[in-house]
Structure formats: C-alpha cells, structure tokens
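Undergrad: got a sequence here, can you build the structure:
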Amino acid sequence: MNISPTNPAQNPLFQKIEKVRRQRKVQDTHINLAHGSGGKAMRDLIDDIFVSNFDNPILSQLEDQASFDLTSLMQQGDRLAFTTDSYVVDPLFFPGGDIGELAINGTVNDLAVSGAKPLYLTCSVILEEGLPVDTLRRVATSMKLAAKNAGVQIVTGDTKVVHRGAADKLFINTAGIGVIPEGITISAHNLQPGDAVIINGELGNHGAAILIARGELALETTIESDCQSLYSLVQTILKVCPKVHAMRDATRGGLATVLNEFAFSSDVGIRLYEQSIPVREEVKGICEILGLDPLYLANEGKLVVIVPGENAEIVLSAMKSHPAGKDACIIGEVIPSPPGVVLLKTAFGTERIVDMLVGEQLPRIC
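TA: Model (predicted):
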C-alpha cells in the first residue's frame, strides 16, 4: 500500500507508522556517536526530538527531500526567494533567545527583507558527542515556537554527530524558501539620492547581550538580544510603500556594514546623523569600555529600510504602529556623492567616514 502524497494523514498505513513513531524515545542522557549512525538510535533521536516538535504533513513523510505543489506557490507570487545560514553562537542560551530561536528568525528575516513571504525551512544539526539530550530538546522546542510565531514550517533536515572536541556542542544550519509577490523589487542596487534611511529600533543589543552572557566581563545589565521575526513588520511597511528601494537585516557587521554594501552596490553616498541613531546607554557604555563601535555590533531583530524621501514619514508612522518598529527612526539620507561612501555627521557638526568592518569585533555572535 502506498502513502497518498496528497493527503497522507488519511491513509491507514501512515496512521500506523505515526503511532509507532510517537512511541520512540531517546533513552540516552547525552549524545553519542550512535545518534549519527543512521540506525535505530538516530531514528529515535529524530522522531523524539525533531519530528515531535516540527511535525507537519510534509516533514512527517520523512523522505530525503520535501516536495511542494508549484501551483499553490505560484498563486502567492511570481518569484522564489531562497537563502541559507549557519549558526554557531556561543553561548547556546543567552538573554532574549537561544541558538534555536536565532536559527529560525535569522533565516525568516533573510527571506522577509526581500519582500518574500517565508514558507518552508530546513534544519540540519551538527552535534558534538557528549551534548546533553535535554539541551537539544530545549533548542528544538525553541525552534518549534519560533517557527510557529513566524508562520513557517520546518519540512526536512539532517543530523550529524562528531567526536568530542570536533565541534562546540551544537551547530545549526537552516535554509528557507519564500515567495515574492508580483511588483515587489527590493535590491541594494535601487538607492537614489534623496532616499531616506530608516532603522526599526536600538542598535547593538544582540552583540552586547552575547558578550555579557559569555561571563568574560564582570558587568551586570538588563540588555537582552533583539532576536525576533521581522516578517510582519516588513508586510506593514510594504502595505504603505510597495516601492521600498532596499531593505536588509543588520546582523553581523551591524548597521555600518549594511549601509556600506548599499552605497557600493548603488554607487551613491549615504549620510547618517549620529544624534538620530538609537543606542541604549548600557550598550554605549560597554562599547566605550571595550573600544567597540555600536554601528558595527550585531543585531538579530533590526532592519534597515531605504525608501523614497517623499514616503519616509508614512513609512515611519507605519513602523511605529508595529511592536517590532515602535522605536523606529529616520537616521540618514542617500546623497549623490561621494559614491560608495558612508558618512556620519557627529554631534559636534563634523563628518567622518564609516568604513567597512575589517576583521571581527565579536566572533560567534550568531
């Protein structure tokens, strides 16, 4: 008897397989090499940790790939967006999030800033021998909740186990696909002089939260990561301004890196206004102590939006009406020259160049 690809849940054989699958439990307290062997231990791990959390009709078939109905995809837009990212953050759990939530939201946001509706994700994990099973279970539960909040399904994946010391506890790779609606063309090549630069809130919170969570500094703060899905906020923006010129989430390299990439791609200049850029006092303090620049600190819930100047106020108002954009600010403008250069007008009225980040301020922040 074959499982129906259209509605497998109604097939008696499928229901029997599901009943057996849900009874499989991991008996070990820590990950061992058998969990990556392809045998029963690995099957129990997948069923108990991943399938039980990510359960959906596509994933439950447990094929080597996920298949989709192209007709339904084409009804939602005329192009696919496809992205992938890997997550090696240290520590795994930090104020405001963890590696699982980070993996889901990071990939969802990479799709969302193209204007796409995120739909399906993959999840591949590399596990170090000796990782507590409860740690993996906690991460998978976090991924489940983040995926639910973002409205996406995790539909396929992979599990590998490496010898103790060959990795650091847990690495995650997620890839995602989404559909871009007709008429939406968001690109780093679209900037025009007169465009406004808008950010949806405070910069550097994620990078600062990770730094404090590592316990290398004797500091106590209430800073939490800004890790969150931005899809809903992007939709709010596009409703009032479908002609957004460029949009990107400011993760590694922070705001400065994103804007340098924009300026270079469009061959224009960008001028920022220091007094308009929102940074928490605690983040400023940490940066002063360590000689860091908040413009380069990583974020996991901040997006940079470039819109025509005449649309700036309506976009800003729409962003402020959304929880993820309540602290949005217009922080700069696109200028014709110098091309490929980002300038910062300081509080003293002088200007300095905000160059591309050289090296890495804080490694393993995502």
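Undergrad: please count neighbours and contacts with C-alpha atoms only from this point.
TA: Noted.
Undergrad: element containing residue 120, please.
TA: strand 117-128 (DSSP states H and E).
Undergrad: please give the structure of this sequence too, so both can be compared:
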Amino acid sequence: MTPSLDKKAEQHPLFQKVEKVRRRPAKVRDTTVTLAHGSGGKAMRDLIDDIFVKTFDNPILSQLEDQASFNLAELATLGDRLAFTTDSYVVDPIFFPGSNIGELAINGTVNDLAVSGAKPLYLSCGFILEEGLPIETLREIVKSMKIAADNAGVKIVTGDTKVVHRGCADKLFINTAGVGVIRSGINISAQNLQPGDAILVNGYLGDHGTAILIARGELALETTIESDCQPLNDLIDKIIEICPKVRALRDATRGGVATVLNEFAMSSEVGIRLFEPELPLREEVQGVCEILGLDPLYLANEGKLVLVVPKEYAETVLEAMKSHSAGENSHIVGEVIASPPGVVLLQTAFGTERIVDMLVGDQLPRIC
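TA: Just a heads-up that it's a prediction; the model follows:
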C-alpha cells in the first residue's frame, strides 16, 4: 500500500528535526526578560512553560486553554454563592523582610475571599514584566507563589504575561483574581454591626507597613520586624465554626485598622470605641511611628483580621483564635456603641477620648 502524504511527511528528516525540537522540554536561556518574552512566539511559550506552567502545575492549568473551566455541581456542594475578587500588587521593594510581591499577591487575594466567609479555591495571575528583569528573580517569586498557594489550599489555574519596555514599569507588577464558594447560611457584612458587639484583631498591628518602610532604605533606621504576610482562611474557618453569627470581617491592609473600622461604622450607622491599652503593638512599631509622626492604626497589615462578633461569643472566639498559629496574639480591642453613629473613638490610657478619622491621603504609597 502506498504511504499517505502525511506518512511521507512524517518520515522527512526536516519534519523529524522540527518534532524533536518541539518535544524538547521548554527552557528559558536568557538571563533577563526581553521584549520577545511578550511577543507571543517561542520565547514567550518557553517562558510560560518553564517558569509558570512547570511551577504552578495542576490539571486545570496544564490544559493551557484561554480560560479555566470548573464543574458547577462540585462547587455547589461547598456552598450556595460564589465570591469573586481581584487585586493588583505594585509593592516597592519587591522583596522585603519576611515576604515578597509574589507571596503577597497570593495571600492578599486568598484573604479577600476568606473574609466574606468563602472557601478560596482558584486564582488567576497576570504578570506585567519590565524588560531587563532577571529571570532568576522572576523564577524565585513564582516559586514563592506556588508555596503560598499550597499553604492556603488554592490552585493557580490561569494567567497572562505581558512585557513592557525598560523604564515603563518597576521590575514587575502582579494582578491576581480569585474565586471561592461562600458557605450556606453565612452572612458576613460591614452592615451587620449592632451596639454591644465586640471587636477583635488577631495580632500585632502595623508590622507590614513598618517592614516596607525600613526595607526602602530611605531612613537610617534598623529593625528586625518582618511583614505579617500570611493566609487567614484557615483561621477564619475556625472562627466561623465556633461563631456562625460573625457580624463582619475585614483584612486590615491599606489604611490599616482605622480605615476598616470607619468603613464598618459608616456602613452600619453605629459608633465604635477602641481601647488603646488593648491594641497589640510591637515596641519597634511604636518607636518608628513616634520618630516619623505616624499613627500605627493607619499602617498596612497583610495578615491581620478585624473581626466583629456578638458580645456573648467574644471570649470563646478569642480563645480559639489564640490557639491558632495565625492568631496567637489576638486581643479584644473595642466595642460597638450606638452613638455617635459613623464615628470611631479611641479611649486612651488616660481615660480621654479622641476621634480616629478616615485616613486622608496615603502615609506610605505602594505598600502592597
């Protein structure tokens, strides 16, 4: 029988040589990111396969479609509503004490899902790379993202990569979006606060903002403080298991605890009173704030919850939080009051009170 044209083509030496090249494991041979890595050609495919697909490897991502698809029936077994969020990360510097931009991107999006009462499941990642970024720097950040995703129990299932000319970005920016499923019967909202409710936080405040400030090297200050960047979904699971009537949850990132509590107070039209002696602050953070004239209540955090629960649950929830590694230094820091509505008050150690208003401007830009 005469071989088909396809069979003849497959036997051609040039065809076999091309196929051998195609089967060769993708490997980025450049030492820095070039514009070719964003061109859509072989250099871009090698970058994606070698750094992203190989590291984030999972059955959904490995299909290499333009989107990730999920089984709706399986999602429905976890809850009755979807939670969807997105965030972009432009932190400067991209490496800082205790973490880096990649780990921050994963944990930040996981936490944004978790504070709604959702179980975080899937993430997307979009990378804006500056021409000249060292490939090993990118590889290190991507590996840290994989570790962070595994620790949080989520999968990175789709993404995108763009390269811009040198000087048009600052090394790299990352966008992450996340999908989770909210448990049935859970209703967590900033509009739920009622007078008498207790306000808790899960540890020291202002660590991330202070770590970034020192890492920038613009000040002659030295400290061992590290960012508090961590996933909070496991801690939140434990809280909800003990107290399904959680009123409100928020991770205190940009604008810090003060901004979160002002948003709560305005949304629920109630007042909030904080107790200054109960606020967990490291001496180093207090010292940096005193030197620079900053208020630690406005400093960013990347692993801290602000939690509001009915008063009768407060001590039980506090005990449970302290038993978790992400909440060992938890405190009850305040209470919800009827008036003045929309106002946050701080009761000082001297018994006086002052208003803690919304942050005007930005104490520290590019903090996340």
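Undergrad: work out the TM-score between the chains.
TA: A TM-score of 0.94 describes the superposed chains when it is computed by TM-score structural alignment, normalised by the length of the first structure; 349 aligned residues with a Cα RMSD of 1.1 Å.
Undergrad: picking up where we left off before, and the next helix or strand after the strand holding residue 120 of the first structure against the second structure, how far off on average?
TA: Next helix or strand after strand 117-128 of the first structure toward the C-terminus (DSSP H and E): helix 133-150. After superposition onto the second structure, helix 133-150 of the first structure sits on average 0.3 Å from its aligned residues (mean Cα distance after the TM-score superposition for the first structure).
Undergrad: ok, average deviation of the next helix-or-strand element following helix 133-150 of the first structure from the second structure?
TA: Going down the chain from helix 133-150 of the first structure, the next helix or strand is strand 153-162, by DSSP H and E. Here the mean offset of strand 153-162 of the first structure against the second structure after fitting is 0.3 Å, by mean Cα distance after the TM-score superposition for the first structure.
Undergrad: the next helix or strand after strand 153-162 of the first structure maps to which residues in the second structure?
TA: Sequence-wise, the next helix or strand downstream of strand 153-162 of the first structure (DSSP H and E) is strand 170-180. Under TM-score structural alignment, the counterpart of strand 170-180 of the first structure in the second structure spans residues 172-182.
Undergrad: what segments of the stretch 151-300 of the second structure are strands?
TA: With strands called from DSSP state E, counting those that start in this stretch, the stretch 151-300 of the second structure shows them at 155-164, 172-182, 198-201, 248-251, 271-275.
Undergrad: go through the third one and flag the buried ones.
TA: Read that as strand 198-201 of the second structure. Using 16 or more other Cα atoms under 10 Å as the test for burial, strand 198-201 of the second structure gives 198, 199, 200, 201.
Undergrad: would you point out the most distant pair within the residues you listed?
TA: 198 and 201 (10.4 Å; Cα to Cα).
Undergrad: give me the common contacts of these two.
TA: 332, 333 (Cα atoms under 8 Å, 6 or more residues apart in numbering).
Undergrad: what residue in the second structure is paired with residue 274 of the first structure?
TA: Alignment note (TM-score structural alignment): residue 274 of the first structure maps to residue 276 of the second structure.
Undergrad: same check on residue 309 of the first structure?
TA: Residue 309 of the first structure maps onto residue 311 in the second structure, by TM-score structural alignment.
Undergrad: done for today, thanks.
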